[in-house]
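Novice: Quick one: sequence plus predicted model below, questions after.
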Amino acid sequence: MEEDQFSYMPSYWEIIRGVYDGYVETQRQWGNPPLSTAPGVFWRCLLKFGAFDPVDILYIVVLAVMWTMIRYLLTWTVLTPFARWVQMTSLNQKKFPESAWKALFYSCTWLYSCYVLLWCGEFDYFQRPLAIWQDWAPGMEVPTLVYIMYMVQLSFYLHSVYGTLFMDHKRKDTLVMLFHHFLTMSLIGFSYACRYHKIGTLVLFTHDITDIALEITKCNVYMKNRGGKYYALHEYISQAGFTCFAVGWALFRLYWYPLKCLYSAGYASVMYNPSMKLPFHFFFNSMLWILMVLNIYWFMFIVNFLYKVATGQMNEVDDVREEEVEEQVMQKMKSKQNNVKAGGDFKNNDLSPRRRSARTQGRKDD
């Protein structure tokens, strides 16, 4: 293959066709799909090709605990006091620390991935994604810069499972978020163990940037109404942030991710290395495509928001994922108010037991 063709950008149809051809070629090489229905085949393949040092697991667990402690510390000492100081609503005071923490973390990790892939000059994974399989070997050495990225990301998503269950504000896609965290940990962990770290860095690079725009937008949504006043500046910032979020999602997750990651992992990894048997090829590509389906699923929330703005159902930026949960809260509050009101009416009703007893006593006295 010619040198300049390693940076070839396929069409969406070529991606689907190429991934199918890669799957057929993998079947021909292995005799069966790499992920066999027999569990023993999977684990034998993992023991043969996987390389995960116990010290790596120690680093991940220690870092996950550290992220949790840092988040608690920032929430108690900085983020929650700030939300109270600017007089956010009680509900937004609970949601603001979560978004501020994620915006800070994703900003740091994405800037670091930019340094690794674009600025340091050591790696050309993004520019030539089809060439990243040329030197693959089981147990190959992972560059230090990439190793740091993997340990940080794995530990953060391990922390995120705990955060989603016990620290985050509950939303109607909470279960989907948990599934996403476990999928991401599996994808990152297996890609590291089987030394698919080059494609893994591209997946992280194409996903973290949209989370930055989302969390910054949400922070400004929470700051619009403070102390009984409405601040239009935060509405303008949230609109600009949502625009960046939607454009970034379409560019990075729905364009560059399939063209640079799915095509490289599904087609180039097999067709440009016919003599190389890549372990877990079907398994990894399945997880990558599940991640693509989730990207499309969450993009529907963006489309839903745009539809509501276009039809006049919504005139400001808000998180539509929280509607269901907040509606349930409002229904509970209304239910309590109705119960209190009904109780008061019952007490004032002429047929209440107390008045009925008094009326009966009066009749006896007569």
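Specialist: It's in. All figures in this text were calculated on a predicted structure; none of them were measured in a lab.

Novice: CA only for contacts and neighbour counts going forward, please
Specialist: Will do.

Novice: any idea how far V176 is from C261?
Specialist: Counting by Cα to Cα, to the nearest Å, the separation of C261 from V176 is 22 Å.

Novice: Y23 is in contact with F282, correct?
Specialist: Yes. In this structure F282 lies within contact range of Y23 using Cα atoms under 8 Å: 7.1 Å.

Novice: okay, now the one to match up with it:
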Amino acid sequence: MDVLVAALNFPPSAVNTAQAPSWLPRQLVPFVTLSVPTAPPVKPDSFPDSSYYGAGLLDFCLMITFIAVMAVLRDATRLLLAEPFARWKLTRNLRAHKLAKLAAAKTNGKANGTPEKANGHGAQNGNGNGYNASSPDTVTPAERKKLRHAVTRFSEQGWPVVYYAIQVPFGMYVHANLPTSMLNPVDVWANYPHFPLAGPVKFYYLLQTAFYIHQVLILNAEARRKDHWQMMSHHVITIALMVGSYFYNYTRVGCLIMLLMDICDIFLPSAKMLKYLGMRTLCDVMFITFMVSWFITRHVLFNIVIKVTWEVWYIVPRIWDPSRGHYLTKEIYLGFFTMLCTLQVIQLVWFGMICRVAYLVVSGKGAEDTRSDDEE
């Protein structure tokens, strides 16, 4: 780590030994603490009681830790919580469904005067081998395959629900403590550059970037969905925006965009989980909630952010002066603005698919995710 610090031209103080356990080797400190501690601003306009930090390549060490922890938590959520619960619930639903069918068949048989056939060992099938596919306690190969698919899909959606349930409130906390407004986002550019970073802002940024990198790894590890390349493009552009805005001190607009992107993302995996459990009505309600939140955050508020970013051309002077934290040139500005517009185009394509699902709900066919649920 000392060699890395020297190679990257960081002072020894970039390693945050003050907030690390005394027994931890210095080489591992950047993997468990926020690096590059620095003096706070004279008059901070946010998080006045927080520690403050600079930005540096050592921050990728902590992101590696975040990605490793997320991988462990995802597998723990999937294998220890989601899969056992889904298997129990779906097996219970299947048995209840078979019992209801048998009861209905028995009632119809009595109504028609048809005598019941039975033997001492249960009803025989056409082969006379005692196997009864309609028995409540028997799972056919087709049912087992369908059950396994539903359990797998249910468990895959568990980790996003857990992550966003924690991260969205944290993002709201960060946003609430910044002097910015969601409805008047021009504030995110006021007094640029915003440097150094308060501890919660830096932690939020690194955690979110690590999450999207982790999602790219998952996207390429699982079976490919119909919108694989749209998802890949979306994640790669998002990571580029996050890393670039982090090092170029555009963090306040970045915090706002990340919050807007996250708010609706908790509802779609929740709707999918309800669908895999067979809870169609709740699934449809959750999907409609997702659709409304998506439209508001990603096509109303997000477009306001794009409009404000366009106005930055006339507000913030285009200066390249790293010594003062200024990283805004014509080329950088156009690059960021183009990526924001590209994200909006991808989201509009997805919204068209979402509207198709909404039509299915209204027409009584139920929510089926045409965006990403089926494999190719």
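Specialist: Thanks, I have the structure now. Since the model is a prediction, treat every value here as computed from it, not as a measurement.

Novice: Need the TM-score between these chains.
Specialist: TM-score of the superposed chains, computed with TM-score structural alignment, normalised by the length of structure 1, equals 0.66; 259 aligned residues with a Cα RMSD of 2.0 Å.

Novice: Counting neighbours around each, name which of C261 and V176 of structure 1 comes out higher.
Specialist: Neighbour tally, C261 of structure 1 and V176, criterion other Cα atoms under 10 Å: the higher count belongs to C261, 26 against 12.

Novice: Around V19 of structure 1, how many other residues sit close by?
Specialist: 23.

Novice: now swap in T238 of structure 2 and tell me
Specialist: Burial measure for T238 of structure 2: 20 neighbouring residues, criterion other Cα under 10 Å.

Novice: That one corresponds to which position in structure 1?
Specialist: Taking TM-score structural alignment as the alignment basis, one finds that T238 of structure 2 is matched in structure 1 by T184.

Novice: who's in contact with its match?
Specialist: The contact partners of T184 of structure 1, by Cα atoms under 8 Å, 6 or more residues apart in numbering, come to Y157.

Novice: Who are the contact partners of D173 of structure 1?
Specialist: Contacts for D173 of structure 1 were tallied using Cα under 8 Å, 6+ apart; they are R321.

Novice: Residue in structure 2 paired with it?
Specialist: For D173 of structure 1, the residue aligned by TM-score structural alignment is D227.

Novice: And R195 of structure 1, by the same measure?
Specialist: Superposed on structure 2 with TM-score structural alignment, R195 of structure 1 falls opposite N249.

Novice: before we move on, what about Y150 of structure 1?
Specialist: Going residue by residue (TM-score structural alignment), Y150 of structure 1 aligns to Y205.

Novice: Which positions within stretch 117-129 of structure 1 qualify as buried?
Specialist: Neighbour-count burial for stretch 117-129 of structure 1 flags L117, F123, D124, Y125, F126, R128, P129 (criterion: 16 or more other Cα atoms under 10 Å).

Novice: so the first one touches F123, yeah?
Specialist: Yes. Judged on Cα under 8 Å, L117 of structure 1 makes contact with F123 at a distance of 5.8 Å.

Novice: my read is M273 of structure 2 is in a helix, agree?
Specialist: Yes. If the criterion is DSSP: H, G, I helix; E, B strand; the rest coil, then M273 of structure 2 is within a helix.

Novice: ok, now which ones touch it?
Specialist: With contacts defined as Cα under 8 Å, 6+ apart, the neighbours of M273 of structure 2 are R153, F154, Q157, G158, C283.

Novice: what range in structure 1 matches stretch 111-118 of structure 2?
Specialist: On the basis of TM-score structural alignment, stretch 111-118 of structure 2 is assigned to no residues in structure 1.

Novice: okay, now the match of Y150 of structure 1: neighbour count?
Specialist: Neighbouring residues of Y205 of structure 2 were enumerated by other Cα under 10 Å; the total is 22.

Novice: Check V5 of structure 2 too.
Specialist: Residues near V5 of structure 2, counting by other Cα under 10 Å: 17.

Novice: residue in structure 1 matching it?
Specialist: By TM-score structural alignment, V5 of structure 2 lines up with nothing at all.

Novice: separation between V5 of structure 2 and K110 of structure 2?
Specialist: As for V5 of structure 2, its distance to K110 of structure 2 is 83 Å (criterion: Cα to Cα).

Novice: Could you do L62 of structure 2 as well?
Specialist: Using Cα to Cα, we find L62 of structure 2 at a distance of 69 Å from K110 of structure 2.
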